[in-house]
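1. Sequence and computational prediction follow.
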Amino acid sequence: MSLANIVDCHIQPDFAECIQDVQSGALAEETFYINVEPSAYKVDEHRVKVTNQASCVKYDAGEANLFEQTDSFSFRARLDGQIYKFKKPIRDFSLQPETTLTPNITSVGSYESFESPKYALGEASGKITIFNDRKAQDLTLEGHDSDVTTVRFFPSGQVLLSGSADMRLKIWSTLDGSNPRTLTGHTGPVTASAIIDRGRNVLSSSRDGTVKLWECGSGDAIHTFTRRSNPKDAINTMILVQVEPELNTQTNKSEYGTAGKTFLAGHDSGTISYHNIYSKDSMLEIPNQFLAPCRTIATNDPQQNSFTIYAGYENGILAQWDVRNPSKAVTFNSWNKGSAITAMHYQTGRLFASYEADSAIYFDVDSNSKSFSSPTYLVSKDFRIAAFACSGEQDGTIAAGEEGLCALY
């Protein structure tokens, strides 16, 4: 199988403002750049001139090149015979600095509700901020000592779970900001979390090589999962997956809703382990085909029985796997700089991925296809995106990251 290469491409972050200035008549003409980087050692800079002719905006991208707007937030360029697509934010509600330092957002979570949606942003400082549907700040939660690596709302929206590089998880009230429970037991940074069913039980993964199943009422870790062959293989990512439930009824009084639940964990070795939460069985291990740590995982629909998973690796490989045939990846591509994939997110037919090279893209996904579509590049001020989350607004996706970046796509 040949390796598809994703070319890095950056459009001037304020290009839309350049277009607006010409469209409004504030300027007669304006230009912006599009940089195409076919390799880590080469940058092809293209200039697009914007003019207003007879109340119609015109673009000149050079001989045989093209630039056009395809909808309110989408743009398309043909440069040297290659097509590049761009998506600007539907809305930008990035955090503003309270001092001279702009916060770096390290995690994002959302509570989708027609009446009162909420958003939570975890920061590198250990602070968590909760916003309401008007993007106005509701609460500030302080209690972690390091990067907040994961934030998850319970189904009620009244409780929040957070995990941090300080090795702790905390359960918060989103009504008054109190912290009734802190979960301790990991001996390495917490890397991911998941809420099971209504939230009596939660999962957490850690760089200590474990995934712990917690009972929230007591704060106890009631089971610890590890890789069979390498129990200390550090875990960078973990996601909850729904499967067909066992016929047996739930019998463990410390568990509720674990039947039919599994999880996937991505390890430093590059292995992906697959575990049944109810039976506690290790179901399979997807091999390290790409000789690099697995940094992030996504599935087509974690709420349904899906056999397709996507894995992002530290060497820039993005792979599609079928758990029914895990001997080798179905297909894969590579970021041309070999830049690590730092976050992935699947939502309504789109697979989002961010890279340490301050780039982020999404693919339109067909689970029956054995290839990736051409990418669409997210316009994100050239700040690295650290995390994605669902948004109930216009079926959008929230992206958050460096310099307080928080935008809806």
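-> That came through fine. Numbering: from 1, shown residues only.

2. C-alpha from now on. contacts and neighbour counts both.
-> OK.

3. Excluding residues flanking it in the chain, which one is nearest Pro270?
-> Slight slip there: residue 270 is Gly, not Pro. Take Gly270 and drop its neighbours on the chain: the residue closest to it by C-alpha to C-alpha, 6 or more residues apart in numbering is Pro293, 4.2 Å away.

4. one more structure, for comparison:
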Amino acid sequence: MGKNITVAHIQYDFDAVLEEEHENDDGFYINVDRNLNEIKEYRIKVLANNEGVDAGEKNSFEKINSHLYMAQLNGQKFLFNTIKKDYSKMFEGADYTAVDSIKVPTKQFILGTTEGNIKVLDSNFSLEREINQAHAGEITKLKFFPSGEALISGSQDMQVKIWSVKDGSNPRSLIGHKATITDIAIIDRGRNVLSASLDGTIRLWECGTASTVHTFSRKENPHDGVNSIAVFVGTKEQLLESPDIKKRDLEFGTYGKHVIAGHASGVITVHDVFSRRQITQLPSKFTSSCNSLAIDVNDPNYIYAGYENGMLAQWDLRSPEHPVDEFSINEGVRINSVCFADEFLLVSSGLDTSIKFDITRDPKSQHPVIASKAPIFLVSDDNEVNQFCYTPHSESQKEVITVGKHNFFALYNLSSDVFI
């Protein structure tokens, strides 16, 4: 069942305990999940007079930089990344389910909630606008259009809606799906968008007319629910197989685009958006729902998929028979979200685990490799993360927003200029 990722959790306020001037025998805890039924607790004692900590015989705990800490416990290395800014108490009574950000015309953020509300925030995370009851059900996906002047939302109410960021008006509603909307992808400037649903379809919409241009589904099982989609530009070989015609009515920028979909069956399909063909199918390797997937933007032949049974897989679309690599995270516990960001992968697992994996390059083939030996655990108060949003501030500030249940809304700096 692939390589096992040993999961660790550290006391949420451990950094505050470290700053105490007096000796603290209680210190703070680090729990290591040896398996589903066995947890090993380590106590890190804080010594007086800033003399450091006592992690136990042959163990250690140290600060790497302003937000990164490393523990060596029983011969195993664990890394912990603290929160840069916790916004969870900014708004009351919300379980956050969706998030996105944009830099133009100004930096802004959007949040979706279980109640169907949308919050628009400015660059300082202050509330600019709230669209109450935007949907009759939970918001499942939010995205800014590239202009930053509009956003698009999907919901459990089976509808996709377009909103003005400036005044909160709703000029278009895209209606036709027969089950929960699970994901949305925008093509180029946004004249066309794709929406995925548990009804087994991916719809290509023309936003100006709010009409369905085409409906995609898995040809072997058209009712196989779609949990996650991503759009990428096809390779030269794939483009050669596309039809000679390069323009269709009500389509803008679809030529050369492919959409990949993770299904409830665990199967992953790839469709050529322009030619309408299903061109690739990856098998249900784990006989478990593919909950979330992400494209490696540095090499779109590679994708990362998270499954209901806790498996994380890396696939090469050129060799669809089996995964390139596979990992077990909290065996049997669902993976909620997978997000590729720059040169790392973010994974949310179960009720309380969020992990950053660095993506390195194989020295010979230069193919991407998941660096699984020293994953970095994002510190939180046992919060379940529903979605990640990569929002780099600069080269030295690779920031990520996480949102989830119980008002959880936090900003992490995941930069690391230290070789570990």
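-> Happy to help now that I have it. All values derive from a computational prediction rather than experimental measurement.

5. so what number do they get for TM-score?
-> Between these two chains, after superposing, the TM-score reads 0.93 (TM-score structural alignment, normalised by the length of the first structure); 396 aligned residues with a C-alpha RMSD of 1.7 Å.

6. Return the residue of the second structure aligned against the residue nearest to Gly270 of the first structure.
-> Taking TM-score structural alignment, Pro293 of the first structure has Ser289 as its aligned residue in the second structure.

7. tally of neighbours for that match?
-> 23 (other C-alpha atoms under 10 Å).

8. helix/strand/coil for Val17 of the second structure?
-> Here Val17 of the second structure is helix, with the state taken from DSSP: H, G, I helix; E, B strand; the rest coil.

9. list the contacts for the residue nearest to Gly270 of the first structure?
-> By C-alpha atoms under 8 Å, 6 or more residues apart in numbering, the contact set of Pro293 of the first structure is Gly266, His267, Asp268, Ser269, Gly270, Thr271, Tyr313, Glu314, Asn315.

10. Sitting in strands, which of the residues you listed do you find?
-> Gly266, His267, Tyr313 (DSSP state E).

11. List the buried residues for stretch 61-78 of the second structure?
-> Phe61, Ile64, His67, Leu68, Tyr69, Met70, Ala71, Leu73, Lys77, Phe78 (16 or more other C-alpha atoms under 10 Å).

12. ok, which pair from those residues is furthest apart?
-> Greatest spacing in these, by C-alpha to C-alpha: His67 and Leu73 (19.6 Å).

13. picking that back up, is it possible to export the contacts of Pro293 of the first structure to JSON lines including neighbour count and distance to Val330 of the first structure?
-> Below are the contacts of Pro293 of the first structure laid out as JSON lines (neighbours: other C-alpha atoms under 10 Å; distance: C-alpha to C-alpha, whole Å):
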{"residue": "Gly266", "neighbour count": "28", "distance to Val330 of the first structure": "17"}
{"residue": "His267", "neighbour count": "27", "distance to Val330 of the first structure": "20"}
{"residue": "Asp268", "neighbour count": "22", "distance to Val330 of the first structure": "21"}
{"residue": "Ser269", "neighbour count": "17", "distance to Val330 of the first structure": "20"}
{"residue": "Gly270", "neighbour count": "25", "distance to Val330 of the first structure": "16"}
{"residue": "Thr271", "neighbour count": "22", "distance to Val330 of the first structure": "16"}
{"residue": "Tyr313", "neighbour count": "27", "distance to Val330 of the first structure": "15"}
{"residue": "Glu314", "neighbour count": "22", "distance to Val330 of the first structure": "19"}
{"residue": "Asn315", "neighbour count": "20", "distance to Val330 of the first structure": "18"}
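
14. Going by distance to Asn325 of the first structure, which of those wins?
-> The closest of the contacts of Pro293 of the first structure, once distances to Asn325 of the first structure are taken by C-alpha to C-alpha, is Thr271, at 14.8 Å.

15. Return the set of buried residues in stretch 325-337 of the second structure.
-> So for stretch 325-337 of the second structure, counting by 16+ other C-alpha under 10 Å, buried means Glu326, Phe327, Ser328, Ile329, Asn330, Glu331, Val333, Arg334, Ile335, Asn336, Ser337.

16. Which stretch of the first structure is it matched to in the alignment?
-> Residue span in the first structure matched to stretch 325-337 of the second structure, by TM-score structural alignment: 331-343.

17. Compute the first-to-last residue distance for the matching stretch.
-> Taking C-alpha to C-alpha, to the nearest Å as the measure, stretch 331-343 of the first structure stretches 19 Å from start to finish.
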